[in-house]
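Q: what follows is a predicted structure for the sequence shown.
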Amino acid sequence: MNHSELPLTNPLDLPPPPVSFWAAFAFWLKLGFISFGGPAGQISLMHQELVENRRWISERRFLHALNFCMLLPGPEAQQLATYIGWLMHRSIGGITAGVLFVLPSLLILIGLSWVYISFGDVPIIAGLFYGIKPAVTAIVLHAAHRIGSRALKNGILWAIAAASFVAIFALNAPFPLIVAVAALIGYLGGRFLPEKFSLGGGHGSADKSFGAALIDDHTPTPEHARFKWAGLIRVAIIGALLWSIPMGLMTATYGWHHPLTQMGWFFTKASLLTFGGAYAVLPYVYQGAVGHYGWLTPTQMIDGLALGETTPGPLIMVVAFVGFVGGYVKAVFGPDSLFLAGAAAATLVTWFTFLPSFLFILAGGPLIETTHNDLKFTAPLTAITAAVVGVIINLALFFGYHVLWPHGFSGSFDAVSALITVAAAIALFRYKRNVIHVIVACAVVGLVVKTVLI
């Protein structure tokens, strides 16, 4: 046989060469700056880059990791990056991937929050936010529709959504109670009406192949990813220290009721309630940060969500804005260190919000790697997701009230804001426009209205 008769090897039949830690570092850093579009967009971007283009991980292993992350409280896209980074380069790889997914957003939001709180009364800034606020109302309503269209597949789940809306709107029930009751209903429903609560993972088939991957379907689990009781105990101890040391120092230095200590405790609780994405936990953040602690006003909360929508990283990074404004307004380091107070508070709440996500992955990853069977959503999570729809609708009404009646029902109705809200809703629902495009367009309209027409 001469060389011309030798069979040609398809490049896709061979896995790509091993990826060094620093090559992965460069990718995770890039991802942190371009991860716009919320969890759906971020997960799609990672799939395109890691599964299709670079072939670092196979479709089946990617979906396996994603389904695990979807079961956890916290931002699933950030947790997915942490999981893949950990699988490739041990704990340091997972921590690096997770931190770089969040760090650019934190730094950008600290800067934007400072501009907002320092120059928010400047006509140009005020005009931009005048247009952005109605857009946020439409965006939240669109989020409720998007989640509801996937989650509310039968009458029982519709009833759970309606009941959660009534509970938070009419009864002012705390969000954790709504989540707990929904989980109980889901648990019982899964036992007695499994067909109503078993909707599946909803993330498509794992049968596609884009060629041999570095971590392929049948690639053995690396040694560091194998489950060991010693490893689980080590992660638990380190996690407890990483939480208790800063919390203990703040309590000893400032006291339990100081704003920084209360922020650490409050956002620890919030991090454990983020089932269903950032929109699900925003009502809880509003109840605490606005209603209970008074760290910021309802209007500032709306503005913060707008900033969170326009920056890369998880939407739950809006907590950095909440922390910055709270630390700045409360002057936790005195009147001469307002920026430092805001930046420190923003970093603090980001630490306590994301710490559980890292621990869930580093502790739970080895358990998940013991099997590569597809995971399913649990019945309690199905019920919680249904309840979240009602909660988000309440959030949209809350935003709409403060946008359309800025001075309360006794004041005048803002017809211009109503028109911007309707236009933003049409762009999102009818024309499927990108969220950032809608925000930018509405910001321009608000600027024109405030600086030219009025």
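A: Cool, got the structure.
Q: okay, CA-based contacts and neighbour counts for the rest of this
A: Noted.
Q: what about the spatially closest residue to Phe21 that is not a sequence neighbour, distance to Leu100?
A: Counting by C-alpha to C-alpha, 6 or more residues apart in numbering, Phe21 lies nearest to His89, which is 6.5 Å off, once chain neighbours are set aside. Using C-alpha to C-alpha, to the nearest Å, one gets 15 Å for the distance from His89 to Leu100.
Q: can you check Phe68 too?
A: Computed as C-alpha to C-alpha, the Phe68 to Leu100 distance reads 21 Å.
Q: the one helix or strand Pro380 maps to: how far from the chain's middle?
A: Taking DSSP states H and E as the criterion, the element that holds Pro380 is helix 379-404. Its chain's C-alpha centre and that of helix 379-404 lie 15 Å apart, by C-alpha atoms, centre = their mean, to the nearest Å.
Q: in that helix, what's buried?
A: When burial is assessed from 16 or more other C-alpha atoms under 10 Å, helix 379-404 yields the following buried residues: 379-396, 398-404.
Q: that older thread, His89 and Leu100 - which one has more neighbours?
A: Between His89 and Leu100, counted using other C-alpha atoms under 10 Å, the more crowded position is Leu100 (23 against 20).
Q: which helices and strands sit right next to the helix or strand containing the more buried one?
A: Assignment of secondary structure by DSSP H and E places Leu100 within helix 76-119. Helices and strands touching helix 76-119, as assessed by 3 or more C-alpha pairs under 8 Å, 6 or more residues apart in numbering; DSSP states H and E, comprise helix 21-34, helix 38-46, helix 59-71, helix 298-309, helix 318-329, helix 338-368.
Q: for comparison:
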Amino acid sequence: MTGLPDQTLAPAQPSFAEAVRAYARIGWLSFGGPAGQIALMHREFVDDRRWVDESTFLHALNFCHLLPGPEAQQLATWIGWRLHGFRGGLAAGLLFVVPGALVMFGLSTLYVLAAGLDWFAALFLGIKAAVLAVVVQALIRIAGRALKTPFLRGIAAASFAALALFALPFPFVVLSALLLGWAAARWRPGWMKLVPAKAGLLPPARSAWRQSLSAVLLWSAVWAAPMVLILATLGRGHVLWDIGAFFSQLAVVSFGGAYAVLAYMAQEAVSGFGWLHPGEMADGLGLAETTPGPLILVTQFVGFLAAWRDAAPFTPFVAALLGSLLTLWVTFAPCFLWIFAFAPWIDRLERAAGLKGALAAVTAAVVGVIANLSLWFALHTLFRRIGRASWGIDVPVPSSMDLSAVLLAILAFVLLFRVRIGIIPLLAICSAGGLLLDFG
């Protein structure tokens, strides 16, 4: 047959300049969340350019799923590292993030300048309704993929109860799932139904230890550098210190992507630090859905608002710029650390049954986390006032139901689940619906 690529040929080796142009293209076109971004990279790197073969791409993708942080950005970084070493990984990883970060900064600036206007509130009511439908869709997709056994379904249910009913800390839920999954993989592997690794010789270690140690030392220093500067100049009492410390912690426990950590981030940003108002987290996720790049850029929106509202000794704009840059720094520096440290061991890690079991359990826990996030979004989108029950959980005030929000949510669910419309058109239609209901 003709017209099909010959998968037996060795992958092509591009020049560094050619690869950088491809990374920049992907960075500006990577809409649609991790599924769309991974599909785009597969088409560009495997199907069209043939720089990476199919089995290597899938192997690396499985590896990236084991790491905290955005898997699509880490996959891009790994591909760059494989093609051109350190400089390739750095270029690919940065170009995956920078376009979306620039767009998010511009949108965040418009957000704070237009806040308080009636039409702006109506616009974002539609965005919140659309985001609610998107989060529920993510819940259904991840549950279908992750909950393969009764044991994993039990972890998901326990995760939801721990967060929604008992308000346990998100890191505690993640660490508990890690331990349960590791123990089950070692002593009750049938509970997990893990896919065994492919047989074959492992690559020699040789300089892998030296590469990993060098990466850990370098990227730990890069990660800590702005925090040291803030400590020396502004002190631990400044909002920038709080931003850097909080998002550094989040970077370590963010298994499952932005949806998994959003409820925890909202809880801390709203109730813990007082950086945001309750509905603004949904606004930030709506903005992140409209930008290229990883969805975790919603953290940039939080850092922007936190610094804008506590700007001293800077002007609000300068503080917001610093807050945005710091959030990006401590969110993505760990991603480079994980990739550059673990990439030399990718084949060995694929065969670690305990690790695979631990991460399978975390993925199951993420289903419960996203279910809790869906509930949180529904309460803060469909009701104007939220009370607190005697046992400490949030409950809506029935008389405060927002009829416009309910109608927009119904529209969003119909468009997403029945019409199967894309994310960007969904946000546009629901935003327009919010404006029409407000002016009507």
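A: Alright, I've got the coordinates. Bear in mind that the values here come from a model prediction, so they are computed numbers and not experimental data.
Q: TM-score for these two?
A: Their TM-score after superposition, calculated using TM-score structural alignment, normalised by the length of structure 2, is reported as 0.90; 427 aligned residues with a C-alpha RMSD of 2.7 Å.
Q: stretch 343-353 of structure 1 vs structure 2 - mean distance after superposition?
A: Mean deviation of stretch 343-353 of structure 1 from its aligned counterpart in structure 2 after superposition (mean C-alpha distance after the TM-score superposition for structure 1): 0.7 Å.
Q: equivalent range in structure 2 for that stretch?
A: Aligned using TM-score structural alignment, stretch 343-353 of structure 1 spans residues 321-331 in structure 2.
Q: what are the contacting residues of the matching stretch?
A: If you take C-alpha atoms under 8 Å, 6 or more residues apart in numbering as the criterion, stretch 321-331 of structure 2 is touched by 105, 223, 226, 240, 243-244, 247-248, 250-251, 297, 299-301, 303-304, 306-308.
Q: repeat that for 7 Å
A: Applying C-alpha atoms under 7 Å, 6 or more residues apart in numbering, the set of residues contacting stretch 321-331 of structure 2 from outside is Trp223, Leu240, Ile243, Gly244, Phe247, Ser248, Ala251, Thr299, Gln300, Gly303, Phe304, Ala307.
Q: distance from the chain centre to it, please.
A: Shown here is stretch 321-331 of structure 2, whose average C-alpha point lies 15 Å from the average C-alpha point of the whole chain (C-alpha atoms, centre = their mean).
Q: give the buried residues for that stretch.
A: Burial within stretch 321-331 of structure 2, assessed by neighbour count using 16+ other C-alpha under 10 Å, is assigned to Leu321, Leu322, Gly323, Ser324, Leu325, Leu326, Thr327, Leu328, Trp329, Val330, Thr331.
Q: and what of stretch 230-248 of structure 1?
A: The neighbour-count criterion (16+ other C-alpha under 10 Å) identifies Gly231, Leu232, Val235, Ala236, Gly239, Trp243, Pro246, Met247 as the buried residues of stretch 230-248 of structure 1.
Q: spatially, which two of those are the most separated?
A: Across the buried residues of stretch 230-248 of structure 1, no pair lies farther apart than Gly231 and Met247, at 24.4 Å, counting by C-alpha to C-alpha.
Q: one step back: what does the residue nearest to Phe21 of structure 1 correspond to in structure 2?
A: Residue pairing (TM-score structural alignment): His89 of structure 1 is matched to His84 of structure 2.
Q: next one: Phe101 of structure 1
A: Alignment of Phe101 of structure 1 against structure 2 is given by TM-score structural alignment, with Phe96 as its counterpart.
Q: Val389 of structure 1 too?
A: Val389 of structure 1 maps onto Val367 of structure 2 when the alignment is built from TM-score structural alignment.
Q: before we move on, back to that, so for Pro194 of structure 1, which of the helices and strands packed on helix 76-119 of structure 1 sits nearest?
A: Using C-alpha to C-alpha as the measure, helix 59-71 is the one of these that comes nearest Pro194 of structure 1, at 17.8 Å.
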